[in-house]
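Trainee: requesting a structural model of the entry that follows:
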Amino acid sequence: MNVGELVAIDMHTHAEISSRGHTSLPDELDAAAGAYFGTEHRRPTLPEIAAHYRERSMACVVFPVDAEAATGTPAVPNEEVAEAAREHPDVLIPFASVDPYKGRLGAREIRRLAGEFGVRGFKFHPSLQAFHPNDRLAYPLYEAIEETGTIALFHTGQTGIGAGAPGGGGIRLKYANPMDVDDVAADFPGMRIVLAHPSFPWQDEALAVATHKPQVHIDLSGWSPKYFPPQLVHYANSLLQDKVLFGSDYPLISPDRWLADFAALPLKDTVRPKILKENAARLLGLGTPQ
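Mentor: Have a look, this model is predicted:
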């Protein structure tokens, strides 16, 4: 991957369909997410994701979400994501997902995926997976992530999954308070963490955690930048300028739309390249951007 030639690094894209055509969300939750984002929810394949980003001279972190214990639906296989990244190393950066209810079995899976497949990080979606990040059931997984030097990425705040469905599709928002991740950051100081999304309704909590814990970052995915809370923009432009990361939430939000709205934010010229590429390159160990 030639980081110097990239326009941006998107830290948040989803692998939503396997090579065999199965999806990782029940139909009700999937339909609710499409309605929430106001899009026709097309699910690109991994090669299509690679082509989409290559056309834009961007790279992206791509991952499935393993919530099989809660939903009964298997995730897109982690190995497929890793193999696609091997086939498209110029644009795809592989993350994986392991259901926290797998416990020590999940920890072994994390070590295998990091060691054999070169996976760079692991995605958790507490609301969908139905667990509090500071629940000790997940600690064996964090031990493995810290040991392998990979990254833990946590969904935080509101979610479009289940939004508008009866009872929210059974999804509970309480699991996505970033203060739970503060405990994790304190207990695993060697584990790099990303809080995904503007953390509505806990934006101030997310900013406090990222300011206080040196290994905690924030990605800006899942929202158009024109809707960002003012305090998030302020911190991104000042105290957290080295810890905030571009993320789209593709395919639910396109990088084109996100970047067009990002251009209108009142950010310093020195801060924009940090958010778009430099911070992610450093976090991912991709070298110094030129």
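Trainee: when you work out contacts or count neighbours from here on, use the C-alpha atoms and nothing else.
Mentor: Will do.
Trainee: can you give me the helices in the stretch 101-250 of the chain?
Mentor: Secondary structure of the stretch 101-250 of the chain (DSSP state H, counting those that start in this stretch): helices located at 103-117, 126-129, 139-148, 178-187, 203-212, 230-236.
Trainee: want to throw those helices into CSV with distance to residue 260 and mean neighbour count?
Mentor: Below are the helices of the stretch 101-250 of the chain laid out as CSV (distance: least, C-alpha to C-alpha, whole Å; neighbours: other C-alpha atoms under 10 Å):
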stretch, distance to residue 260, mean neighbour count
helix 103-117, 35, 18
helix 126-129, 29, 24
helix 139-148, 35, 20
helix 178-187, 28, 19
helix 203-212, 23, 19
helix 230-236, 16, 16
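Trainee: Serialize those helices to a markdown table and add fields for distance to residue 33.
Mentor: Rendered in a markdown table, the data for the helices of the stretch 101-250 of the chain read as follows (distance: least, C-alpha to C-alpha, whole Å):
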| stretch | distance to residue 33 |
| --- | --- |
| helix 103-117 | 27 |
| helix 126-129 | 12 |
| helix 139-148 | 28 |
| helix 178-187 | 22 |
| helix 203-212 | 21 |
| helix 230-236 | 24 |
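Trainee: to compare against the first, here's the next sequence to fold:
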Amino acid sequence: MKPRTRLAGALLLCACPNEQASTGATASATEATTTDTDASDATTTAATTTPVTIPACEKQAIATQAAADLRCPCEVEAGAYPDVGGCVADLVATANTSCVCDLEADPLHAPYVACLADAAVGYQGCLEPLGCAQEDAYFTCNGQYADAVAACDKAAKASVGALTIQCNGGPAFACSGGGTISAQYVCDGQPDCKDMSDEAEATCVFVCEDGQQIPAFDRCDGTPDCDDASDEATALCYFACDDGLEVPANWVCDGHVDCVDETDEAACP
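Mentor: Below you'll find the predicted structure:
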């Protein structure tokens, strides 16, 4: 596909803030090998082969841009996007690599960012030989990428939570003793808060009106789990807007107006 011939130039457009430093290091190494005529052959060879370390977030950004350039002509051909530019911009924005770069600055999260970068590079390599007609192969690449990211998740739960909250705007759970974790890890059987409040009975168990106990995440899921159906009671599961409209209680203070009169977002901290 023609867009693939533009990858070399396009890759330079998406990099993290430390790109200039990396570029400068490369230029300095090149100058050292071409202008120092008094240096020995051994020194010249060593300077020429010295690798320049690219930060993981930058590597991920470059691979993400490349993968978008490879995918988008096919997405346009399939009718998923009206033009290649809009598709590329959407996929790059979804990756949110600038926020990932912020995470990399913390040593706690650096290994996770490096794993994500390797997954992105692998995805790019999987896409490169494919044509638009090879839909099954595209799905295979998507699956391999998802598996690679999942493998990163298993080794870095705290980092995944930070990425979810900081970069993707996911909901957070406030630990009783201070600090926050991603809400996706509440009541998963593994304490993530230092005080273990994310696994406390008061957090993870719902007591039905008749005394029966059920997992808290079964409350207000649309299916009665209490014998008396008190886990699906309207007063528990819905918020009454001032104008009489009822919306799910978990929509209150979520940053999106759902009541016509906006009362679901009126008293939020």
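Trainee: what's the TM-score here?
Mentor: Comparing the chains after superposition, counting by TM-score structural alignment, normalised by the length of the second structure, produces a TM-score of 0.26; 122 aligned residues with a C-alpha RMSD of 6.1 Å.
Trainee: nearest to residue 82 of the first structure, of the helices of the stretch 101-250 of the first structure?
Mentor: Nearest of those to residue 82 of the first structure, taken as C-alpha to C-alpha: helix 103-117 at 6.1 Å.
Trainee: the inter-axis angle of the closest one versus helix 139-148?
Mentor: 20 degrees (axes from the mean of the first three to the mean of the last three C-alpha atoms, to 10 degrees).
Trainee: nearest spatial neighbour of residue 209 of the first structure, skipping sequence neighbours?
Mentor: With sequence-adjacent residues excluded and distances taken as C-alpha to C-alpha, 6 or more residues apart in numbering, residue 209 of the first structure is closest to residue 182, at 5.9 Å.
Trainee: quick one: which of the helices of the stretch 101-250 of the first structure is nearest residue 53 of the first structure?
Mentor: Taking C-alpha to C-alpha, helix 103-117 is the member of these nearest to residue 53 of the first structure, at 21.7 Å.
Trainee: other SSEs contacting that closest one?
Mentor: Contact partners of helix 103-117 of the first structure among helices and strands, from 3 or more C-alpha pairs under 8 Å, 6 or more residues apart in numbering; DSSP states H and E: helix 78-87, helix 139-148.
Trainee: if you count neighbours, what's buried in the first one?
Mentor: Put plainly, it is helix 78-87 of the first structure. 78, 80, 81, 82, 83, 84, 85, 86 (16 or more other C-alpha atoms under 10 Å).
Trainee: now the element after that helix, going C-ward?
Mentor: strand 92-96 (DSSP states H and E).
Trainee: what's around residue 160 of the second structure, how many residues?
Mentor: Residues contacting residue 160 of the second structure under the criterion other C-alpha atoms under 10 Å number 19.
Trainee: tell me the contacts of it?
Mentor: Contacts for residue 160 of the second structure were tallied using C-alpha atoms under 8 Å, 6 or more residues apart in numbering; they are 112, 153.
Trainee: tell me the spacing between it and residue 151 of the second structure.
Mentor: For residue 160 of the second structure, the distance to residue 151 of the second structure equals 11 Å [C-alpha to C-alpha, to the nearest Å].
Trainee: before we move on, what about residue 21 of the second structure?
Mentor: Summarising the geometry, the distance separating residue 21 of the second structure from residue 151 of the second structure, computed by C-alpha to C-alpha, is 31 Å.
Trainee: still on that earlier bit, and the furthest pair within the buried residues of helix 78-87 of the first structure?
Mentor: Once C-alpha to C-alpha is applied, the buried residues of helix 78-87 of the first structure give 78 and 86 as the farthest pair, at 12.6 Å.
Trainee: just to revisit the earlier point, look at residue 21 and residue 151 of the second structure and report which has more neighbours.
Mentor: Comparing residue 21 of the second structure with residue 151 by other C-alpha under 10 Å, the one with more neighbours is residue 151, at 15 against 11.
Trainee: so what's the more buried one up against?
Mentor: When contacts are counted by C-alpha under 8 Å, 6+ apart, residue 151 of the second structure touches no other residue.
Trainee: what about residue 88 of the second structure, how many neighbours?
Mentor: When neighbours are counted by other C-alpha under 10 Å, residue 88 of the second structure registers 23.
Trainee: wait, it touches residue 74, no?
Mentor: No - proximity of residue 88 of the second structure to residue 74 does not meet the contact threshold set by C-alpha atoms under 8 Å, at 11.4 Å.
Trainee: about what we covered before: do you know which of the helices and strands packed on helix 103-117 of the first structure lies nearest residue 106 of the first structure?
Mentor: Nearest to residue 106 of the first structure among those is helix 139-148 (6.3 Å), distances taken as C-alpha to C-alpha.
Trainee: next, the angle helix 178-187 makes with that closest one.
Mentor: Helix 139-148 of the first structure and helix 178-187 are oriented at 50 degrees to each other (the same axes, to 10 degrees).
Trainee: which helices and strands sit right next to helix 139-148 of the first structure?
Mentor: Secondary-structure packing of helix 139-148 of the first structure (3+ C-alpha pairs under 8 Å, 6+ apart): helix 103-117, strand 151-155.
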